[in-house]
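Peer 1: structure here, sequence nowhere to be found:
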C-alpha cells in the first residue's frame, strides 16, 4: 500500500497580498503549506522577483497567470515561466488545442534551458467565480460541470498535465478522465467561512474526497484572526479526509 501524500503537499497558499505581507504569511504557515500561488496582481507588480522571493523561503511556486492568447505568444510566455523554475503554471483551456500544446512545449523547453524540472501545466476549465447563469452568459451551453468536462477533455487530449476546476466538478472529472490528471481546486472554504466571490466553493474535505490533488486556500488563511491556526486546521481536515 502506497503512503498517502502529506497534507502539506496538497495545499497552496494564494498569496494575493502585497509581496512583503505574502512572504511574511507564507513563512508563518509553511509548516502546513508547501506551495505559494503567485497570481496576476503580484506578478504584474513584481514580475519574476515575486517568484524568486517565495522560492528563497523554500516554497514550491504555483504561477497562476492563466495564459490565454495566440499560440506563439503563449509558448514564449510559458518558456519564460518554465525558466523560472516554477512547479505549476496555469493556462486557459478555452484557448484551444494549438495554444495548449504550445504552452506545454514552451514550459518544457524553458525549464530545460535552465536545468529545472518542467512545471506541470494546468488548464483552467470554468472559473470558480462563475455561477450557472454566468456560464450561460459567456456562451457555454449546459451546466458548469458539463462545460468543465468538455474543456477538460480538450485540454488533456492536447497534452496538459492537469486541470483547475471547482471542487464540485472534481469527482465528475475523475470519473471521466481517471486518476492520472493532476486536479487543482481553488474555491476552498472551511465550513462556516465567507464565500466571497466564489460561486462554487466547497470545504477542504469535500475537495479531497472528490479527488483533488491540490487545494488552493487564500482568504480563509490570510483573513483569519490566527492564520497559523487556520492553516493547521485546514491541513488536519485534509489529512482526515
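Peer 2: Perfect, I can see it now. Quantities reported herein were computed from a predicted structural model and do not represent experimental measurements.
Peer 1: from here on, contacts and neighbour counts on C-alpha atoms
Peer 2: OK.
Peer 1: wait, doesn't residue 123 sit right on residue 155?
Peer 2: Yes - using C-alpha atoms under 8 Å, residue 123 is in contact with residue 155, at 6.4 Å.
Peer 1: okay, and the common contacts of the two?
Peer 2: 93, 100, 163 (C-alpha atoms under 8 Å, 6 or more residues apart in numbering).
Peer 1: how many neighbouring residues does the first one have?
Peer 2: It stands for residue 93. Residue 93 has 29 neighbours, counted by other C-alpha atoms under 10 Å.
Peer 1: grab the nearest non-local neighbour of it.
Peer 2: residue 123 (5.0 Å; C-alpha to C-alpha, 6 or more residues apart in numbering).
Peer 1: pretty sure the one you found sits in a helix.
Peer 2: No - applying DSSP: H, G, I helix; E, B strand; the rest coil, one finds residue 123 to be strand, outside a helix.
Peer 1: that one: what's it in contact with?
Peer 2: Residue 123 makes contact with 66, 90, 91, 92, 93, 100, 152, 155, 160, 162, 163, 164, according to C-alpha under 8 Å, 6+ apart.
Peer 1: and the comparison structure, right after this:
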C-alpha cells in the first residue's frame, strides 16, 4: 500500500460529505470514517465510499474487554475496510483479540484490514497525561512502550504524532506502520491539537501515513489544498 494522505471526513451531514467528495472529480482517495460519521450513517457510508473507489480507515478506537473487541472486529472485517484501530491502553490481550477478530472476519482469500493502535491522542500533551490520566512517565516513553506492546500483540502499527515516529522506528522497525494525525500547514489554525507538524515535516520524520481533516474539509478550495498538501507530503 502506497504511503497515504488520508482525508478525515469529519463533516456533520451527508450533503456536506458528498459535496466535498464531488469536488475531487472521481479521484480515488484514502478517507477516514470516524465515530461521528459512522454512528450517524452506519454501514451504508462504508458501502457508498467503497462503491466510489475509495480506501477507508475506520477510526473507531475500540477499547473494551478482549472478548467484546474480538467479536466487534470480526463484524468490522466484513465491511472490506482497509485500516481499523484500537486503543493501545486496552492492553496486550485486547490488542491480540482484535487481531484474532479481524482474521476470523476476513473472507477466505481476502486481505485482512491493517490493524493499528492509538498510543496517545495528538490532543494530549505531557501535562494532561500526567495530571489527568495519572500516567507518571514521560510522554515519549509511554508512546514508545505502547508501540512495542502493540507490535508484540500482533498489531501492524500505531497512531501517533509524527514527532514520535523516529523513536517508534528505533523500537519497532521501519516496516511498522505509523499513521499520524495532527497535520497542519504552517498557516492553519491548530485547533484542539497539541503535537502538530506539517506534511513535509511528517515525511522527513519518516511517517508512513498522515491524516488531514479541517485543513482540507473546511478550506474554500478543498481540492487545491489537498493537492498542495499531497505534494508537500510526497516530496
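Peer 2: That came through, no problem. The shown structure was predicted, so the numbers you read here are calculated from the model rather than taken from an experiment.
Peer 1: residue in structure 2 matching the residue nearest to residue 93 of structure 1?
Peer 2: Under the alignment (TM-score structural alignment), residue 123 of structure 1 maps onto residue 117 of structure 2.
Peer 1: cool, residue 209 of structure 1 as well?
Peer 2: Checking TM-score structural alignment: residue 209 of structure 1 goes with residue 204.
Peer 1: assign a three-state SS to the alignment partner in structure 1 of residue 46 of structure 2, would you?
Peer 2: In structure 1, the residue paired with residue 46 of structure 2 according to TM-score structural alignment is residue 51. Using three-state DSSP, the structure places residue 51 of structure 1 in helix.
Peer 1: residue 137 of structure 2 reaches residue 130, doesn't it?
Peer 2: Yes - Residue 137 of structure 2 lies in contact with residue 130 (C-alpha under 8 Å); the separation is 7.2 Å.
Peer 1: ok, now which ones touch the residue nearest the centre of structure 1?
Peer 2: Closest to where the C-alpha atoms of structure 1 average out (C-alpha atoms, centre = their mean) is residue 184, at 5.0 Å. Listed by C-alpha under 8 Å, 6+ apart, the contact partners of residue 184 of structure 1 are 162, 163, 164, 165, 212, 213, 214, 215, 216.
Peer 1: swap in residue 127 of structure 1?
Peer 2: Counted by C-alpha under 8 Å, 6+ apart, residue 127 of structure 1 has contacts 165, 166.
Peer 1: confirm that residue 70 of structure 2 lies within a helix, as I assumed.
Peer 2: Yes - counting by three-state DSSP, residue 70 of structure 2 is located in a helix.
Peer 1: list the residues that contact it.
Peer 2: 94, 97, 98, 99, 100, 101, 102.
Peer 1: quick one on the thing from earlier: format the contacts of residue 123 of structure 1 as a markdown table; extra columns: distance to residue 13 of structure 1 and secondary structure.
Peer 2: Listed next are the contacts of residue 123 of structure 1 as a markdown table, based on distance: C-alpha to C-alpha, whole Å; DSSP: H, G, I helix; E, B strand; the rest coil:
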| residue | distance to residue 13 of structure 1 | secondary structure |
| --- | --- | --- |
| 66 | 17 | strand |
| 90 | 15 | strand |
| 91 | 19 | strand |
| 92 | 21 | strand |
| 93 | 23 | helix |
| 100 | 25 | helix |
| 152 | 24 | helix |
| 155 | 25 | helix |
| 160 | 23 | coil |
| 162 | 19 | strand |
| 163 | 18 | strand |
| 164 | 15 | strand |
